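Novice: Curious how this folds, go ahead:
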Amino acid sequence: MTSTKAMDEQEQPKSYWRWSKQDFLPEESFQSWNNYVYALSQTWLRFKDRVQTRSDDATETLELKKKSENEMKKCLNWWDLMWFGFGSVIGAGIFVLTGQEAHNHAGAAIVLSYVASGISAMLSVFCYTEFAVEVPAAGGSFAYLRIELGDFVAFIAAGNILLECVLGSAAVSRAWTSYFTSLLNRPKDSLRIKAHHLKDGYNLLDPIAVGVLIISGIIVMISTRKTSLLNWIASAINTAVIIFVIIAGFCHANTSNLTPFLPYGAKGVFQASAILYFAYGGFDNIATMAEETKNPPKDIPIALIGSMSMITVIYCLMALSLSMMQKYTDIDTGAPFSVAFQKVGMNWAKYVVAFGALKGMTTVLLVGGLGQARYIAHIARSHMIPPWFALVHPKTGTPINATLLITISSACIAFFTGLDVLSSLISVSTLFVFVMMPIALLVRSLLGIKA
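Specialist: Okay, the predicted model is just below:
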């Protein structure tokens, strides 16, 4: 009777909301003080083991999924993922970076800079596409690097991914407040609270950014499918604004503004393309949705390559329309499209541009929240952070704990930290992962390290 009762207790599913030591510190070295001291004495051997240890395809795609206890719901197809691509890539960057780089580095040849950066981004897309087809895991680049380059490199990548997730969301939410202020036609920092006793860069408190992060986090936690539908709507509106900007720009075009076409030479074109590469960031979020995709080998390549191809064309057309509306020396570096429309008598268009940028940042937060949570969940599955964050909720089919980690961390930073401080920290973490990915693919292709 006692054994039957014990078996029934073992068969009962665990509660999702639990706080046991095993959920946060499951490793043997944390089970007692003596174990911990012994583990410290073996640091060099453990480090050597981590450097040499590699995962394999089956572990990343099958075994580690069990650590989440519940599976994520397969509810996405290539069409959903295509819109995820638009939502995660097209934010406010295109509305700001285009003017900055045209004025400072490329001139009218800014369109060539977008072509060069688009080709470079597409090469990264091909790397992600090949991996996503063969290793359809929620961990994305983390899982790929763990298989090919080992636990140590994956550990460094995990740190960079965490940094990028938290700081990236905080930066976008701060920018959201700025564009919302512009849409209301109010002074730049009028919706922020000035804290005079804090250091510059951290003294403009932003409760709106915190609110936006919390709302987007709740939406992402509720349902992947509902988030996808909301992303469709927001991305469609953003796309309509972009089409308006392109058509209106060409309607007021003057071909004489394209001369001189290369005022800074080829060097300026490539300097600009290096900066514009970051306008293509975010496509890796598509790869993290592999576990929720109905047919990953077919849907992910279509979504990645299709969305990035169309985004490259859109970026080039927007850059060309701006260059033809205004001479590069007259382009405003802060709000290039808004100022350009004002110069041609379309003062009202600046509100359309601000609304489009606002919608773009909204989709970046939504899709970014989805992808980031899945990164965190998979990192937690490998026990590089507490496995509590790997748990998938049985009803929603989403990693709620991982989403909470990103949302709360980003909100705390966004409340205090200025956009310029955040922007300077994000690029390093992004570059590290993008540099490691082609190296990992070379290792996989040339050395055949797959399983």
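
Novice: C-alpha from now on. contacts and neighbour counts both.
Specialist: Will do.

Novice: Tell me where the stretch 151-300 of the chain has helices.
Specialist: Remark: helices assigned in the stretch 151-300 of the chain by DSSP state H, counting those that start in this stretch are 151-183, 207-222, 224-251, 265-276, 284-287, 296-325.

Novice: and the ones you listed, which is most packed in?
Specialist: With neighbours defined as mean count of other C-alpha atoms under 10 Å, the helices of the stretch 151-300 of the chain peak in mean count at helix 284-287, which reaches a mean of 28.

Novice: What lies in contact with that helix?
Specialist: If you take C-alpha atoms under 8 Å, 6 or more residues apart in numbering as the criterion, helix 284-287 is touched by 81, 84-85, 88, 125, 128-129, 132, 136-138, 140-141, 300, 303-304, 367-368, 370-372.

Novice: Proceed likewise with the subsequent sequence, for comparison:
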Amino acid sequence: MAVGQIIGAGVMSLCGVAIGMTGTGVVLAFVLAAVISCTSLLPAAQVAAACPTTGGTYRYPSRLLGAKAGFFEVMVYILCQITVSMYAITFATYFQDLVPGINLKLVALSILTIIFVTNILGTKNAAIVQKILVIALIAGLGSFILFGLVEVNYNYVFNPDNLFPNGPRAFLTASALLTFSTSGAITIAELGGEAKNPAKDLPIAMIGSTLFVGVLYALISLVASGVLPWEEVADQPLSLVAAEILPRPFFYVFLIGGALGATATTLNATFSWVTKPVMIACEDGWFPKRLANVNHKFGTPHYLILIFYVVGVVPIVLDISLNTIATIGSGLGCVYQAMAPLSAVFLIKKYPQAYQNSKFKLSPKMIPVFAVFAFTLLVVQAILLISDLTAMAAAFSLLYLIFSVILAFVLERKRNIKIPADLDENINSRKMNESKNGGMQDDRN
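Specialist: Sure, this is the predicted structure:
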């Protein structure tokens, strides 16, 4: 799920942009971006390992920073999920390469509906579909790498004149841009309440998948910038190089498994976790509790999945530009993700036992350091993205943030919201179940 969430449309579009910024230095830029993403993940991984839970995006800030912080978080979170329409539109765009002339809107709505139905039928079914999609994805990107590595001119790639043609500043800017492609594993924390061994597996999944994808991206960028002169592939899609190096059957493997698989896996992974924070906010009383009702047959929150399906459908139907959708979603995404590292700062004070029992443990002195680094990085990215919007879209985004803050104060007083200190309930329930199972075994013995 984490690998599928990270590998998305970003690498297909941003690789060429980064090559234009820093030439063959894009290889090192991807490596640096993965390291930055892993470092910024550490505070969230610490909280997820110490207090694995469902809906961590909302539950962590609401329990560690306060009720209003949690509501602000979930409001921003809801709006930025318009990115599901971006994944569907990107899928349709690549699909047009296979079937020229096909209606883009129809394809986008179709793939969105297929993924919606799959996730309505349960998390287990979604996970099975995700494994199949990731296999196809790795096959597509793997063919690009394997056929391309033998064609790379390594002396050309690592020539200093080609590594940093626009200077170190452009290289660092490219690395910052590429963090959008290497981030995404933080969302796997939303499934902490459903994982069998979350305290151990969540940090491994979050950090391991980010490093794995970082290496994969570095190899992809090595081929993308080292087969043809980097000036020719600057700001171009990967399909330009793929058509040059791949036999025709493998070109279709790349196009179907790599391009289509990258967007489909991200879309499917998103639907598997997207409802979790809102479910917990419903339980806390911010929204009507009936919205979080779970289907008895499939065990899925069908009303909430439907709501996020509609959130994805509306931008497609209204023909909102892909750039606007991506920028609003990514910019506001950085805002809500910035709350996770801040939450980690208060973990030891409010849940000392959970921290002590955590199998993944940062030192008390290093948690604030990593938290400040991650928070600063995300805020800077949010400012850069929102400032790049049109005046109307930027104003809408800022007004929405202000509205969310005001609504948090109003609803907390009107509904008398009381946030329980229950971050360790998942740990305690697991221990109780283990104790009961152990006792039953003793009785039988």
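
Novice: circling back: let me have the helices of the stretch 151-300 of structure 1 in CSV, extended by distance to Met361 of structure 1.
Specialist: Shown next, in CSV, are those (distance: least, C-alpha to C-alpha, whole Å):
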stretch, distance to Met361 of structure 1
helix 151-183, 6
helix 207-222, 10
helix 224-251, 10
helix 265-276, 17
helix 284-287, 15
helix 296-325, 16
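
Novice: And those: which comes nearest Ser41 of structure 1?
Specialist: helix 151-183 (19.1 Å; C-alpha to C-alpha).

Novice: and the direction of that closest one versus that of helix 207-222, what angle?
Specialist: 120 degrees (axes from the mean of the first three to the mean of the last three C-alpha atoms, to 10 degrees).

Novice: secondary structure class for Ser13 of structure 2?
Specialist: For Ser13 of structure 2, the assignment made with DSSP: H, G, I helix; E, B strand; the rest coil gives helix.

Novice: That one against Pro237, yeah?
Specialist: Yes: using C-alpha atoms under 8 Å, Ser13 of structure 2 is in contact with Pro237, at 5.8 Å.

Novice: now the residue nearest the centre of structure 2, nearest residue through space, not along the chain?
Specialist: The centroid of structure 2 falls nearest to Gly184 when counting by C-alpha atoms, centre = their mean (2.6 Å). Nearest residue to Gly184 of structure 2, sequence neighbours excluded (C-alpha to C-alpha, 6 or more residues apart in numbering): Ile6, at 4.8 Å.

Novice: corresponding residue for Ala377 of structure 1 in structure 2?
Specialist: In structure 2, the residue paired with Ala377 of structure 1 is Met279, using TM-score structural alignment.

Novice: ditto for Phe86 of structure 1
Specialist: So, by TM-score structural alignment, Phe86 of structure 1 is matched to Val3.

Novice: Its match sits in which helix or strand?
Specialist: helix 2-6 (DSSP states H and E).

Novice: Give me the distance from that helix to the chain's centre.
Specialist: Mean C-alpha position of helix 2-6 of structure 2 versus that of the full chain (C-alpha atoms, centre = their mean, to the nearest Å) differs by 7 Å.

Novice: That one vs structure 1, average offset?
Specialist: Helix 2-6 of structure 2, aligned to structure 1 and superposed, deviates on average by 1.2 Å (mean C-alpha distance after the TM-score superposition for structure 1).

Novice: So for that helix, what gets flagged as buried?
Specialist: Ala2, Val3, Gly4, Gln5, Ile6 (16 or more other C-alpha atoms under 10 Å).
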